[in-house]
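> Okay, predicted coordinates and the sequence, questions at the end:
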Amino acid sequence: MSGQNTQLRNVYAEKALEQIPRLLSLQDRNRYSPTYGCFKRAFWMDKTVDYHDGLPQYGSLSLALAYTQNMPGNIFKDQEKMREWTIAGMKYWAKIQHRDGSYDEFYPNERGWTGPTGFLLYGMMRSYMLLNERGDFPETFRDEFFSAARRSANYIIKYDEHGVLANHHAMAVLPVFYTYHVLQDPSLLEGYEKKLADFMQYHHEKEGWSLEYDGADIGYLSATVSFLGKVYKLNRDERLRKVMEEATEFLSYFVYPNGFYAGSMGSRQTLHFYSHGCEILAPEMPLAGRVADALLVSLKEGKIVPAAIQSDRYFLYRIPEHLESYLDFGERRGEAKLPYERADFQKVFPESRFFIRKRGPIYLLGNAAKGGVIKLFDVESKKLLLNDCGIIGETTQGDVLTSQWVNNEYSFEHSGDSFAVSGALNPVPMSKTFTPLKRIVFVLFMLLFGWHTRLAYYIKGIIRKILVFTKAKKDVTFRREVALSDQLLRVRDSIELKGNTTFSSLQIGDEFFVRYVPQSAYFQSQEFDAKGFFLSEEQLAMLNEKKSIVLEHTVDLKRGTMGNLIVIS
């Protein structure tokens, strides 16, 4: 391994190990406490929440990896207390399990599927394997642990969830196989095949992406590659490798010249990159190694969402992902170029509705499925020239409407170096928050009725529909036309009011996130390079009175500057 690769590889370990003190500070390490091993500090110490969700116990895997593995700067290796705290976390996981094998994440009696239960089962099985191969797993806990693992695996096999999240289906494949690998129960191997078949329904092999609610999400696609890669590491199933290669090719288009990744281009607007799958695939697919290297530099430079800025709920995912990426750092064989590094091309993905153009130093991406979200880069200067998430505004009736919403009723046209998208603006469900009274009523309802697995399943489906999905408001329509020439990128937006709706505020462009996705909306420094336009009072009056307006803004490709928003008609 070259010196440069060694230095890059070490970034994984550094970024993860620096978070172990934070993780240990979240854990109840008092062996005489009734919550010994619990990683939910807000529950056992702060007393600001009244239930212990299961997901924090995923922290056990990070402790197990730090305790058992040689890594640069790892002061936690072979520390007996680390072994004790790892096992304490695993025992608390078994203690708080529901009788059906499930765990809660966001509220009591949620009985979440792979979001909490699958992640936890993988974390526990991997931790068991790490400890057991050293003879460090307590024999007195083995039967209880295996029983809890079997219950969780059977729960994952039996159920699914409302709304298609392909990465959750990939996460179902992962822990079920690991449980089979340890227990060698043929029924679990059958469960693995069942869960893999379920996942395959949501993978678009022609384009390489997997469905996240209603479209392709690039951040979560890397998670899918990672989850399947962890299985592929133990089980060289060619079906897994094929999906991983297809997905890696697709997501490579969204590794940007300025070092950032994914974001508002995707259906769930996530910014994170799960690296472990690309590291596992790197020896067999040079492009996977190139993607991993590019985004490892980005991680070093703070351009990939680091654990340090994530909440206690989600930084748990980053630590073992980085540690396992370090341990399985793949040999780089052959050369590969990222799409923006290649010769000029135009690529249209008709199913996911992405339009991508490399032309000289210009790299343009558009997502028509989200109303024409645009990113424009200068490859030579590695500069973001335009970040335009479309139209968003507030009506005088108090609704927030946007074009940045995945809608299969949008029309998508493309010709040469231009594309257009048109449809109706969508209301944004942004104001749904708990009040103390609503919270009390909700928790009481879940305590009374959430004990029933099927009922809990339907309740969660209703919650998702309220928070995530919405229908277009037919009386406000738009058309966005994007055209690339030698000198300019031209973006023209036409808005038409067909009913009584009028606007009190309207914005064109800039970076903004509108969908409820807890693992999104993290700050990135490139937000300072994004610019939006707010319609003036005169322009708003024109729209409200004439019921239509046509607006245009441009980017000078030679100078790399953005023009003002002008009214065409």
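Here it is on my side, so go on.

> When you work out contacts or count neighbours from here on, use the C-alpha atoms and nothing else.
Fine.

> Can you give the distance of stretch 21-41 from its chain's centre?
Centroid separation for stretch 21-41 versus its chain: 28 Å, with CA atoms, centre = their mean, to the nearest Å.

> Find the centremost residue of this structure, please.
residue 220 (3.8 Å; CA atoms, centre = their mean).

> could you measure that residue against residue 247, distance?
11 Å (CA to CA, to the nearest Å).

> Use this one as the comparison:
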Amino acid sequence: MGKSIYSDFILKNVPRVITQVDRDEHSTTYGSCDRNHWHLKTRDFTSSILQQTGLSLALLYSVNFDGNIYYKNENLKKWSEATVYYWSKIQLKDGSFNEYYPYEHGFPPTAFSLYGACETYKRLEMMDETLIDKFRKTGKYLISHIEERAFNQEIASITALYSLFTIIKEDWVLAGIEPKLNRVLKLQSSEGWFPEYGGADLGYLSVALDMLSEYYYMSGDTRVKTPIQCVINFITYFVHPDGTIGGEYGSRNTTYFLPNGIENAVQFGDVNAAAIKDRLFNNSKMYNYFMDSVDDRYFSHYLMHSFLKAIEKERDNTNVNTVEKLPFLYNHCEYFKESGLISATKLPYHVIISLRKGGVIKVWRDGEEILIDCGYRVNYGKGKVAATNWLDPSYQISFGNHVAKVRGSMNVVSLKVSTPIMHMGLRLVAFLLGNKIISFLKKKMIFANKHSDIKFERIIDFRDTEIIIKDTIESNHKIRLEKASNMSLRHVASGKFYSDSDLLSETGVIATGINEAKINIIVSLDDGKVTYQYEQLA
């Protein structure tokens, strides 16, 4: 058996995933996958989305690959089965589950945990009508609810429901899937991406791809094959020369990527998928691999089982050759108007820009990132910040003749910190209003678009020998202008994982007590030198 491209990454991270599981058979929380609950006692309930760890254990038990010491180990099987029984134990009366708050009735934990539980049940050949009744209840909940803005979650509900159908073979499940699937496919961007809080995000797009391709893998529904290929074609433009993907230009700023959707597409001969796989996962055994910074929560959530599903499918994909070049390897300039993203290469340079996020720009030279510029901030104090790098549909954007423009008003964002009183209040709201708390929190932490009176414009001019960025900031009152950090102001649970871009990002005060600023940033295409010129600060 040859060594897989994924095996080293899996094996070096499996121990910390298993550590999350309560493996004591006499414990009342036996099978809980939330270490903060069962061991550290810092949470008084289990975040049920983490029960997907059970699927990772089931895959480790059932998939044989080089170095897998867990294969056919009966303890793995017992622990995995225990996660499903514990999942059934913490199910709410309406079939839903909690993630962040008790009585939350959250959509993501319900969708993802049903998928994990059903797949574990099938893989371990479990037989228990009580569990099947629990599956049915959760399935009915998902059919009666829709996640409107985070499409990876809605697609996960479709895949979870189909997995349920493969167990119970009842037509009401297929009938419930149909309107969900039709809606998702109808709202896919013509550019290939599925919306994530108003824009395209590469990490969450990989989750959507994982789930949609898994639905195809189980169902054979040919309606989703072309949409899957459109997703993959879009992704190719945002694979970076240094073997990373995503980040500051995405709608949710994610910097990870799930492999299972890519491996599924390789299985039906997609050469773009094979090229993405080679670039993103070939270095997974290296000490500074870009996904080493993913935290324990997201390894337990969907990252580990995606890698394990991918390694299982890889055994059947050995005849697919990588012949397609990724866009960063050849000269091109592609403007995706709906997402506001630009991918451009003039060898040896590669550039990605997000106009919808105020002109965030990343530049690579000879495979090395040399510039990350996220615009500007004005700090009002006490966690209140105005910034240019906020996903805003009201920004005026354009691109033509190799010149990109964006103008608009800085958005004001308040950075929230939990306090005992706030925490108690949110729990009370969750108890009284259930899943309405999620809409409330999203409005406060994710969709808080509030314009300041500070105007900005960014013009990015691609020339033969240089890239010139011209910025203008105007305010009716005196401001303290600072370079923006690459740390996202939008709350994203799977965001702010460390990346090497953090070392490149420059922050600091530009000027204090000014009404206007004109700043030029020049990137030389001869030597890669980046120069800042402060033309006017008044």
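Here it is on my side, so go on. As the structure is a prediction and not an experimental result, all values here were calculated from the model.

> that older thread, I'd assumed residue 267 was in contact with the residue nearest to the centre of structure 1.
No. Counting by CA atoms under 8 Å, residue 220 of structure 1 does not reach residue 267; the two are 9.6 Å apart.

> anything in contact with each of these two?
Residues touching both residue 220 of structure 1 and residue 267 (CA atoms under 8 Å, 6 or more residues apart in numbering) are residue 212.

> Now do the helices in the stretch 101-250 of structure 2.
Secondary structure of the stretch 101-250 of structure 2 (DSSP state H, counting those that start in this stretch): helices at 107-123, 129-143, 151-168, 171-186, 202-219, 225-236.

> Provide the aligned range in structure 1 for the third one.
Residue correspondence for helix 151-168 of structure 2 in structure 1, counting by TM-score structural alignment: residues 166-183.

> Provide the contact partners of that stretch at residue level.
The contact list for stretch 166-183 of structure 1 (CA under 8 Å, 6+ apart) reads 114-115, 118-119, 121-122, 125-126, 129, 146, 149-150, 153, 156-157, 186, 188-189, 191-192, 195-196, 198-199, 202-203, 210-212, 220-221, 223-224, 227-228, 230-231.

> now with 7 Å?
Residues from elsewhere that reach stretch 166-183 of structure 1 (CA atoms under 7 Å, 6 or more residues apart in numbering): 114-115, 118-119, 121-122, 125, 153, 156, 188-189, 191-192, 195-196, 199, 202, 210-212, 220-221, 223-224, 227-228, 231.

> so where do the strands sit in the stretch 251-400 of structure 2?
Ranges of strands within the stretch 251-400 of structure 2 are 332-336, 341-346, 349-354, 360-365, 368-373, 376-381, 384-387, 396-400, based on DSSP state E, counting those that start in this stretch.

> wait, which of those strands is closest to residue 497 of structure 2?
Of all those, it is strand 368-373 that lies closest to residue 497 of structure 2, at 16.1 Å by CA to CA.

> what span of structure 1 lines up against the closest one?
Using TM-score structural alignment, the partner range for strand 368-373 of structure 2 is residues 383-388.

> once aligned to structure 2, how far is the matching stretch on average?
Comparison of stretch 383-388 of structure 1 with structure 2 after fitting gives an average deviation of 1.3 Å (mean CA distance after the TM-score superposition for structure 1).

> Pull out the buried residues from the contacts of stretch 166-183 of structure 1.
Buried by 16 or more other CA atoms under 10 Å: 114-115, 118-119, 121-122, 125, 153, 156, 188-189, 191-192, 195-196, 199, 202, 210-212, 220-221, 223-224, 227-228, 231, out of these.
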